[in-house]
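> here's a sequence, model it:
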Amino acid sequence: MSRSDPAAWTADVLGDEFEQLTLPLGSDDEGEVVATLVRALPHRTAWQRLFGDGRQLADTDVLYVHGWSDYFFQKRLARFWTGRGARFFALDLRKYGRSLRDYQTPGYIGSLDDYDRDIAAALAAMQAGSDAVGRRLVLLGHSTGGLILSLWAARNPGVASAVVLNSPWLEFQLSRFTRETITPLVGLRAKYRPLDRAPQVDLGYYTRAQQEAADPADPMDVNLAWRPAQTMAVHAGWLHAILAGHATIAAGIAIGVPVCVLLSQRSAVPTAWSDDLTRADSVLVVDDIARAALKIGPSVTIERIDGALHDVFLSRHDARELAYDRLGYWVDGWSAADRAARRTSPA
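Got it, this is the predicted structure:
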């Protein structure tokens, strides 16, 4: 059965309008590797099916990539896009979430470039069928997914039409000096003992903050086997790959399409539990991320969300609504300007 065969899509664990597709990626040292593509398609009325869908994003596909120790589960985020007419796709990368197998080291990768195969397989599946021709592509990444997609978009110009980043992990949490100091040491360990573990420093406060901030109007059922309360083990090879990505960002990349970066207004250090952790990013130093974001392309909009968590779409109700409002304003403006530019550009 080919990846483009419609019968290959099966019901997803999210139920409702979600389906999933397994993407074979060959094998590595641990065995067979797969990624998993989840999709939600926009509802169209009989009138729209007969006479065309006039919604602003009816010609647009969205590809979401999750963060570290994470997977896709945010139904409302998908519906934000499908409600505007877009086709929404989310990629559970190899060794994460739906793609994780019992014999694998969760989340492990030796180079972020290896995810090119995951993304290529996802795009091939998204583009299967005559109705996929000529569609715009929006890349949407959270945290580590934002780093992965930023690097990918810069290496693959002309593919995406826009990039949206939700608290992208563009710089190390301490300082650039610290990153540059530890990188050779991590690189040496990664070369000879790539699966060596770093000490676990996550006390589970970020997960608790999400639970405290949960919005009853936007309920979510999280699989703790795929998104544990404390992050998955950090291995030397994986950390070396992340630091290499940060170094590339620091040197400057060129994403040649408009970029929207959503960040919390402030950070909080999670050394002890406090209610303050439910109104700030307790994972990244957001001011450092804002500065790093200015190095990823010539057209970058930074939206700071007061009271937001690291995943701005998991924040308390008011901050969550503000994040969706800000994203909506940006998407509407980008889409209208992009369509106008396409109409006036030479064939």
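
> for the rest of this, base every contact and every neighbour count on C-alpha atoms.
OK.

> how far does stretch 165-173 stretch from start to finish?
Using Cα to Cα, to the nearest Å, the end-to-end distance of stretch 165-173 comes out at 17 Å.

> now swap in stretch 99-115 and tell me
Using Cα to Cα, the two ends of stretch 99-115 sit 13 Å apart.

> now do stretch 299-317
30 Å.

> how many residues are close by residue 85?
22 (other Cα atoms under 10 Å).

> all strands of the stretch 101-250 of the chain, in order?
With DSSP state E, counting those that start in this stretch, the ranges of strands along the stretch 101-250 of the chain come out as 136-142, 162-166.

> same list, those, but as CSV with mean neighbour count please.
Output for the strands of the stretch 101-250 of the chain, formatted as CSV (neighbours: other Cα atoms under 10 Å):
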stretch, mean neighbour count
strand 136-142, 23
strand 162-166, 25
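
> and residue 95, that's in a strand?
No - applying DSSP: H, G, I helix; E, B strand; the rest coil, one finds residue 95 to be coil, outside a strand.

> residues in contact with residue 126?
By Cα atoms under 8 Å, 6 or more residues apart in numbering, the contact list for residue 126 reads 89, 132.

> my guess is residue 306 contacts residue 264, does it?
Yes - using Cα atoms under 8 Å, residue 306 is in contact with residue 264, at 6.0 Å.

> with neighbour numbers in mind, choose between the two.
Taking other Cα under 10 Å, residue 306 and residue 264 do not tie; residue 264 has more neighbours (28 against 19).

> pipe the strands of the stretch 101-250 of the chain into CSV and attach distance to residue 154 per row.
Converted to CSV, those look like this (distance: least, Cα to Cα, whole Å):
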stretch, distance to residue 154
strand 136-142, 12
strand 162-166, 11
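
> before we go on, could you also do this sequence so I can check it against the first one:
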Amino acid sequence: MANAREWVPDILGEPFEQLTLPLRPDAEGEVVATLVRYSPPPRLHLHRRPAADTDVLYVHGWSDYFFQTELAEFWHDQGARFHALDLRKYGRSLRDGQTPGFVDDLAVYDEDIAAALAAIGHGETSAEDAAPRPRSRRLILLGHSTGGLTLSLWADRHPGRADALILNSPWLEFQARSAGRAALTPLIDLHARIDPKAAMPNVDLGFYSRTVSRTMDGEWDYDLAWRPIRGFPVHPAWLVAVLAGHARVAAGLHIDAPVLTLLSARSTLLPHWTPDMLTSDVVLVVRDIAQRALQLGPTVTVSWLEDALHDVFLSRPPVRQAAYASITQWMRGYLSAG
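Next comes the predicted model:
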């Protein structure tokens, strides 16, 4: 495997930089992940901040990539070093000829996450070490939607690696609930065995993009090629991988770090547009997600945010401030001992 390249200026402009992380190639050829860091000039602070001596790694959701500059600024103000990971075949990591977002097992992302953690100084202890090396900095994992599911499964498989897990509307259960998931899984699995990359019917009507994009009713500018209005095509092998992750969560995980789950106070899942979608989650059934979140580990907090969107950090400014305040309050309780 080739060595990682140098940090270079990122598409978001200063003070963002990116690092290409070469991964093992697959049937579609070259595979990379991309790490983004926020590196403003240092400032003197007279008081210790809640996330001092902490590194944050953010992982995006389906049909997405990192562009939330305000989120990076928040973590920097809290004292953390902020990094975001564009997973393989997403955003900065998408290469010509690749199937956007495609994997057939969410554990494939272990390689992406391992490369990112090694780059920011949280590499796994080698088997030759007699005892784990003490870490000088804490690690917070922050995942949105499918990224939240991926990080939850990763944290369960890698006890002791993260000091905290923050989930932003994590996709922990199928929208048709466990009964619908159980009924659909065998059919989708059969489809995946016959044609794993077949294009499935697109059920995304573009309502979520309408709530977020500045070109419609939202306030955010981003690359519509990397975050399409109606999302990437869904393929059966990918959906089988997600449903398998949902089944694992339903069976109960044992994440040993404290977990904070941020959710909108309500969902609006309808086949037609309504203004209520501007102040609710139009992707997930939030009550079901809250129930599943409580099965992640022994220490779980659920924070309900009135008028939040599916990505709470893309909601209107008052909602975002409430989300940041919730994180700060939670950190003071669960990370203050550090």
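
> spatially central, which residue of structure 1 would that be?
The residue lying closest to the centre of structure 1 (Cα atoms, centre = their mean) is residue 141, at 2.4 Å.

> for residue 67 of structure 2, see how far away the counterpart of that one in structure 2 is.
Superposed on structure 2 with TM-score structural alignment, residue 141 of structure 1 falls opposite residue 143. Distance of residue 143 of structure 2 to residue 67 of structure 2, given as Cα to Cα: 14 Å.

> which residues touch the match of residue 141 of structure 1?
Residues counted as contacts of residue 143 of structure 2 (Cα under 8 Å, 6+ apart) are 58-61, 149-151, 166-168, 170.

> taking those residues, tell me the two that lie furthest apart.
Greatest spatial distance among these (Cα to Cα): 61 and 166, at 13.7 Å.

> what residues are up against residue 107 of structure 2?
150, 154.

> that one maps to what in structure 1?
So, by TM-score structural alignment, residue 107 of structure 2 is matched to residue 113.

> let me know which of the strands of the stretch 101-250 of structure 1 is the nearest to residue 231 of structure 1.
Closest among these, using Cα to Cα: strand 136-142, at 15.4 Å.

> break down the stretch 201-338 of structure 2 into its helices, ranges please.
Under the criterion DSSP state H, counting those that start in this stretch, the stretch 201-338 of structure 2 carries helices at the ranges 207-212, 236-251, 286-293, 317-334.

> buried residues in the first one?
Spelled out, it's helix 207-212 of structure 2. Neighbour-count burial for helix 207-212 of structure 2 flags 207-212 (criterion: 16 or more other Cα atoms under 10 Å).

> ok, the aligned residue in structure 2 for residue 15 of structure 1 to residue 169 of structure 2 distance?
Alignment note: residue 15 of structure 1 maps to residue 13 in structure 2; criterion TM-score structural alignment. The spacing between residue 13 of structure 2 and residue 169 of structure 2, counted by Cα to Cα, is 28 Å.

> more crowded one of those two?
Neighbours per residue (other Cα under 10 Å) separate residue 13 of structure 2 from residue 169, with residue 169 holding more: 31 against 8.

> counterpart of the more buried one over in structure 1?
Under TM-score structural alignment, residue 169 of structure 2 pairs with residue 167 in structure 1.

> on that earlier part again, now the buried residues of helix 207-212 of structure 2 as CSV including distance to residue 32 of structure 2?
What follows is the buried residues of helix 207-212 of structure 2, written out as CSV (distance: Cα to Cα, whole Å):
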residue, distance to residue 32 of structure 2
207, 31
208, 28
209, 27
210, 30
211, 31
212, 28
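
> and of these, the nearest to residue 299 of structure 2?
residue 208 (30.8 Å).

> and the closest one, how far from residue 77 of structure 2?
Counting by Cα to Cα, the gap from residue 208 of structure 2 to residue 77 of structure 2 is 29 Å.

> for residue 191 of structure 2, same thing?
Noted for residue 191 of structure 2: a distance of 48 Å to residue 77 of structure 2, by Cα to Cα.

> does residue 30 of structure 2 lie in a helix or a strand, and which?
Assigned by DSSP states H and E, residue 30 of structure 2 belongs to strand 29-38.

> just the helices of the stretch 201-338 of structure 2: most buried one?
helix 207-212 (a mean of 23; mean count of other Cα atoms under 10 Å).

> element containing the residue lying closest to residue 324 of structure 2 once chain neighbours are set aside, please.
Spatial nearest neighbour of residue 324 of structure 2, excluding adjacent residues (Cα to Cα, 6 or more residues apart in numbering): residue 74 at 7.5 Å. In this assignment (DSSP H and E), residue 74 of structure 2 forms part of helix 69-77.

> whatever helix or strand comes next after that helix aligns to what range in structure 1?
Note on helix 69-77 of structure 2: by DSSP H and E, the next helix or strand toward the C-terminus is strand 81-86. Per the alignment by TM-score structural alignment, strand 81-86 of structure 2 matches residues 87-92 in structure 1.

> quick one, what contacts residue 238 of structure 1?
Residue 238 of structure 1 is in contact with 108-111, 190, 194, counting by Cα under 8 Å, 6+ apart.

> can I have the buried ones of those as a ChimeraX selection?
Selecting only the buried entries of the contacts of residue 238 of structure 1 in ChimeraX, with 16+ other Cα under 10 Å as the criterion:
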select :108,109,110,190,194
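
> tell me the one among the contacts of residue 238 of structure 1 nearest to residue 249 of structure 1.
residue 111 (14.9 Å).

> so that closest one makes contact with residue 239?
No - Residue 111 of structure 1 is beyond contact range of residue 239, at 9.5 Å (criterion: Cα under 8 Å).
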